[in-house]
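Peer 1: Got a sequence here, can you build the structure:
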Amino acid sequence: MTQDLAQIAPNASRAPAVLTRRHKAAIIVRFLMSEGADIPISELPEHLQQALTQAMGQLRLIDQTTLTGVVTEFTEELEAVGLSFPDGLAGALDELDGCLSPETSARLRREAGVRQKGDPWARVAGLENDALLELIGRESTEVAAVAISKLPVDKAATLLSLMPGTEARRIAYAVSQTEKVTPEAVYRIGLALATQIDRSPQRAFEAPPAKRLGEILDVSKSSTREEVLTGIEENDADFAQALRRAILTFSDLPERLKPLDAPTLAREVGDEMMATIIAGTDEGQDRDACDFLLENMSKRLADQLRETAREITPPDTAQTENAMAQAIKTLRRLQNEGEITLLVPGQGVRQN
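Peer 2: Now for the predicted structure:
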């Protein structure tokens, strides 16, 4: 269907002599918008958004006969379609999202150079702190400053606290120079970082080694934990340091647990385990951690736990350590479920 637009709108500025398919698409979009439809144009590829906008800019007045003809043609084409498939491999991967195994999806994306859908910055922010530090560490100070600015405040603060002081100060200063960075540049940086994530080799374990081994040592006997750490320090001091940061023990609670979360932890641990811990600790850092929990819950509950602890048979060291290990396992579960957010050691910064 072609029409001379000069005959349709003789008094308007010059318009295309022939309605192309892009013009017809623009008419359909404009018609649907005038009827109140919410058209997700922003989800189209950038080149199609540009083409649609240019086509709309080339049109002026469209008479009722032309509009009816375009709508009729569009309706007939829709009715003739029996089945549609996504456009290209990227569309197919998005369509099968959640159906393919993670390994297959990641491999196909890497081989075809197809990035995952969605906001690239959301994918960057979803990385574990160690992986994010490694990713940002490979970039220039200016790119790192943009990344720090785009991350959630809590995560950005955590990352800065984990960096060497000179690096953190350099990036923090660079943030002050980002005022004139354009949205397009920020998007391209996010896309480049997300592409690096997509190209990373698929790993069997999601969590980094220090975190995985740290959670194992969390609930190990203190003697075993120290023996393992001592042995690792002799072979790899850097990994041992990362491991010590990842380990969470009962004595760490005053430094790692927010006071408001103490009642939640005590309730989830249960009266029996809490009474065992109270009865089995009498001095040192474990006692301080125990007092921290008691001081940050209601007086009635604290008195009740103390009374229960006085009534039970005094536990031996193994029973006390087992109860503490159960408390830490419970804390890790609450952390993974998002019920509790821990603090970074010595920084007072929440850690995901």
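Peer 1: C-alpha from now on. contacts and neighbour counts both.
Peer 2: Fine.
Peer 1: Next up, the contacts around residue 85.
Peer 2: residue 92 (Cα atoms under 8 Å, 6 or more residues apart in numbering).
Peer 1: What residues does residue 159 make contact with?
Peer 2: Applying Cα under 8 Å, 6+ apart, the residues near residue 159 are 129, 133.
Peer 1: Distance of the residue nearest the centre of the chain relative to residue 204?
Peer 2: By Cα atoms, centre = their mean, the chain has its centre lying nearest to residue 126, at 2.2 Å. Separation of residue 126 from residue 204 (Cα to Cα, to the nearest Å): 18 Å.
Peer 1: All the strands of the chain, residue numbers only.
Peer 2: 342-344, 349-351 (DSSP state E).
Peer 1: now the last one: how far from the chain's centre is it?
Peer 2: I take that to be strand 349-351. Chain-centre distance of strand 349-351: 15 Å, with Cα atoms, centre = their mean, to the nearest Å.
Peer 1: which residues are contacting it?
Peer 2: By Cα under 8 Å, 6+ apart, strand 349-351 touches 154, 155, 157, 158, 341, 342, 343, 344.
Peer 1: can I get those in a markdown table with distance to residue 20?
Peer 2: Converted to a markdown table, those look like this (distance: Cα to Cα, whole Å):
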| residue | distance to residue 20 |
| --- | --- |
| 154 | 51 |
| 155 | 50 |
| 157 | 53 |
| 158 | 54 |
| 341 | 57 |
| 342 | 59 |
| 343 | 60 |
| 344 | 60 |
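Peer 1: Next, the structure of the following sequence, for comparison with the previous one:
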Amino acid sequence: MRLGQITNAKPAARPAPRVVTSAEKAAIIVRFLMTEGANVPISELPEDLQAELTQQMGSLRRIDRDTLVQVVEEFADELEQTGLTFPKGVAGALTELDGKISPRAAAQIRRRTGVRASGDPWEQLRAFEPEKLLKLIEDESTEVAAVLISKIDVKKAAEMLGKMPGERARRITYAVSLTNSVTPDAVDRIGRALVSQLENEPERAFDNPPVDRVGAILNSSRSATRDALLDGLNSEDEAFANEVRKAIFTFKHIAARVDARDIAAVLKVVDNDTLVTALASATDELTKPSADFILANISNRLADQMREAIQERGEVGDEDGETAMSDVVAGVRQLADNGEILLREDAEA
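Peer 2: As a prediction, this is how the structure comes out:
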């Protein structure tokens, strides 16, 4: 062939973009986005779609540039035409609204529609206290209890075993040794079954039990009112009255239930004038030990200043004194509720 013929030859026509299926287009887009460094949440797809996408990505091998451009442009056009998207189905809507609607409302919707909770059920179960989990597996088999014990926090599991009857705790501990052959699907089904039991519990108007509610009310009541109500409760239901007494925390309980090292924290959340008034009014045999306890567990200089302030304060009226002591107790309770201090629970009310 002569040089002129080669020079004058027309370039070969570029092949037309290949025809690709919808599944192949999805694989191309995912691969393109990953190549560009995007984090594509493939794990959120249903497992059958994850498997199909993986197969498509493994079978495509090579895509020419024109086909890639055509698929990407088509994908971009569809995105531009989309004004707003909604999650697919009730399950998707619940996932989108997680944390924005109350757990009770979400449970009602699941019961009404038959949609099971999404995500890892064990994350929900790990959030519950040992007492709640103990009640949950009360009527469950040893094998189910062993799976639960294996999936939760070690300290929480140890606490649960410690509160079980010895024989059941031993059977569950042994059953843990047999869980090695349990499949992930079985563990997931067990978790979802347990979560569904929690969701099927009857709705309650109050989040805390009656003992705690009555105890909180009596904590804020004057001592005369509190004693009269407890006497009345005792005649109606002695067992309930005893539980309420355990839930009550007043100024007189500070010496018995607050750790000496935590008094410094209490002083930080209680106004100084309020504390002086409370200490000045704590002169009877029930409250004086707590006043002495507070003064004994602060620095000598601060204790001397407090005693001088108490002398200057003089006699305190009953109402002012009870109000001040209630404010001190509220400060202690605030620290305990926030987990900053730990109240002893073994002292008598």
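Peer 1: about what we covered before: drop anything exposed from the contacts of strand 349-351 of structure 1.
Peer 2: In terms of neighbour count (16 or more other Cα atoms under 10 Å), the buried residues within these are 155, 157, 158, 341, 342, 343, 344.
Peer 1: so which of the residues you listed comes closest to residue 239 of structure 1?
Peer 2: residue 344 (17.7 Å; Cα to Cα).
Peer 1: Quick one: residues contacting that closest one.
Peer 2: Counting by Cα under 8 Å, 6+ apart, the residues that residue 344 of structure 1 touches are 158, 256, 350, 351.
Peer 1: ok, 10 Å please
Peer 2: Shown in contact with residue 344 of structure 1 (Cα atoms under 10 Å, 6 or more residues apart in numbering): 157, 158, 161, 162, 245, 246, 255, 256, 257, 350, 351, 352.
Peer 1: Touching, the third one and residue 171? I think so.
Peer 2: No. In this structure residue 161 of structure 1 lies outside contact range of residue 171 using Cα atoms under 10 Å: 11.9 Å.
Peer 1: who's more crowded, these two?
Peer 2: residue 171 (21 against 17; other Cα atoms under 10 Å).
Peer 1: isn't that one right up against residue 148?
Peer 2: Yes. Using Cα under 10 Å, residue 171 of structure 1 is in contact with residue 148, at 8.2 Å.
Peer 1: Now the common contact residues for those two.
Peer 2: 142, 160.
Peer 1: Now do the closest residue to residue 24 of structure 2 other than its chain neighbours: how many residues are near it, please.
Peer 2: Spatial nearest neighbour of residue 24 of structure 2, chain neighbours left out: residue 56 (6.1 Å); criterion: Cα to Cα, 6 or more residues apart in numbering. Close neighbours of residue 56 of structure 2, defined as other Cα under 10 Å, add up to 17.
Peer 1: swap in residue 262 of structure 1?
Peer 2: Residue 262 of structure 1 has 19 nearby residues by other Cα under 10 Å.
Peer 1: Now do the same contact list for it.
Peer 2: 253, 254, 292, 293, 294, 295, 296, 297, 340.
Peer 1: Same question for residue 227 of structure 2.
Peer 2: 218, 221, 233.
Peer 1: For these, which single residue is the most surrounded?
Peer 2: Scoring the contacts of residue 227 of structure 2 on neighbours with other Cα under 10 Å, the highest-scoring entry is residue 218 at 22 neighbours.
Peer 1: picking up where we left off before, specify which member of the contacts of strand 349-351 of structure 1 is nearest to residue 278 of structure 1.
Peer 2: Using Cα to Cα, residue 342 comes nearest to residue 278 of structure 1 of the contacts of strand 349-351 of structure 1, at 22.3 Å.
Peer 1: if I read this right, that closest one contacts residue 246, doesn't it?
Peer 2: No. Assessed by Cα under 10 Å, residue 342 of structure 1 is found out of contact with residue 246, at 11.5 Å.
Peer 1: Now do the closest residue to residue 335 of structure 1 other than its chain neighbours against residue 127 of structure 1, distance only.
Peer 2: Nearest non-adjacent residue to residue 335 of structure 1, counting by Cα to Cα, 6+ apart: residue 341, 5.8 Å away. Distance of residue 341 of structure 1 to residue 127 of structure 1, computed by Cα to Cα: 16 Å.
Peer 1: Contacts only, for the nearest residue to residue 121 of structure 1 once chain neighbours are set aside.
Peer 2: Nearest non-adjacent residue to residue 121 of structure 1, counting by Cα to Cα, 6+ apart: residue 190, 5.3 Å away. By Cα under 10 Å, 6+ apart, the contact set of residue 190 of structure 1 is 119, 120, 121, 122, 123, 124, 143, 146, 147, 150, 184, 196.
Peer 1: Determine which two of the residues you listed are furthest apart.
Peer 2: Comparing every pair within those by Cα to Cα identifies 184 and 196 as the most remote, at 18.5 Å.
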